[in-house]
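A.B. asks: have a look at this prediction, sequence included:
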Amino acid sequence: MEKYLTTEEVAQIARTVPSTVRYWRHRGTGPRGIKRGKRVLYAESAVAAWLAGKDDQAQAKA
C-alpha cells in the first residue's frame, strides 16, 4: 500500500516551508498532490520521483 505525505512532511523533506510546497503545487512545478477532504496528500513515490527529477535538472545545468 502506498504511503501518503502531508504538505508539512513534503516541506520537511524538501527543506522548505509548507507555503512554498503549496506554491509549487499551484504553479505545477512541485510534486503532484491529491485532495482528500480538505487536505492535500502526496504519494511518497511521486515525491521521490519529483526530487529525482530535480536532481537530474541540477546535474544537467552543471
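C.D. replies: Looks like it arrived, so ask away.
A.B. asks: alpha carbons only for contacts and neighbour counts from here, please
C.D. replies: Fine.
A.B. asks: mind listing what the residue nearest the centre of the chain touches?
C.D. replies: Residue closest to the mean C-alpha point of the chain, counted by CA atoms, centre = their mean, is Pro31 at 3.5 Å. Taking CA atoms under 8 Å, 6 or more residues apart in numbering as the contact definition, Pro31 lies against Trp24, Arg25, Tyr42, Ala46, Val47, Trp50.
A.B. asks: so what's the second one up against?
C.D. replies: Residues in contact with Arg25, defined by CA under 8 Å, 6+ apart, are Pro31, Arg32, Gly33.
A.B. asks: below is an additional structure, to be compared with the one above:
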Amino acid sequence: MATAKPSQPVTELPARYLTPNDLAELLSIPLETVYAWRKKRTGPLGFRIGKHLRYDPSAVHDWISNLTEHAA
C-alpha cells in the first residue's frame, strides 16, 4: 500500500477493511497512536473479526472529515 505524503490530503482509501498497520501507514503516524486512540475511544471506529482489529475505510474517511470540519 502506498504511503500518503503528509502534505497531501488522503483522497482515496483502499476498497478493503484496514488493519491498524494500514491506518498508521495511511496517516503517517506510529502504530502505538492507533492503539492509544482505540483505548481512549478518540479515533475512528474499529471492529473485531475474531481477534483481528479492522477499520472500515468509509468510517475512517468520515472521522477525518469530522476532524477537519471542527478544525476550520
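C.D. replies: Received the coordinates, thanks. As the structure is a prediction and not an experimental result, all values here were calculated from the model.
A.B. asks: ok, back up a step: tell me the one of the contacts of Arg25 of the first structure nearest Tyr4 of the first structure?
C.D. replies: Gly33 (9.5 Å; CA to CA).
A.B. asks: first vs last residue of stretch 30-43 of the first structure, how far apart are they?
C.D. replies: In stretch 30-43 of the first structure, first residue to last residue: 12 Å (CA to CA, to the nearest Å).
A.B. asks: and for it, what span of the second structure is it aligned with?
C.D. replies: Alignment note (TM-score structural alignment): stretch 30-43 of the first structure is matched to residues 43-56 of the second structure.
A.B. asks: same deal with stretch 9-20 of the first structure?
C.D. replies: Alignment of stretch 9-20 of the first structure against the second structure: residues 22-33, by TM-score structural alignment.
A.B. asks: distance from the chain centre to the longest helix anywhere in the second structure, please.
C.D. replies: Of all the segments assigned as helix in the second structure under DSSP state H, the longest by residue count is helix 57-71. In terms of CA atoms, centre = their mean, to the nearest Å, the centre of helix 57-71 of the second structure is found 9 Å from the chain centre.
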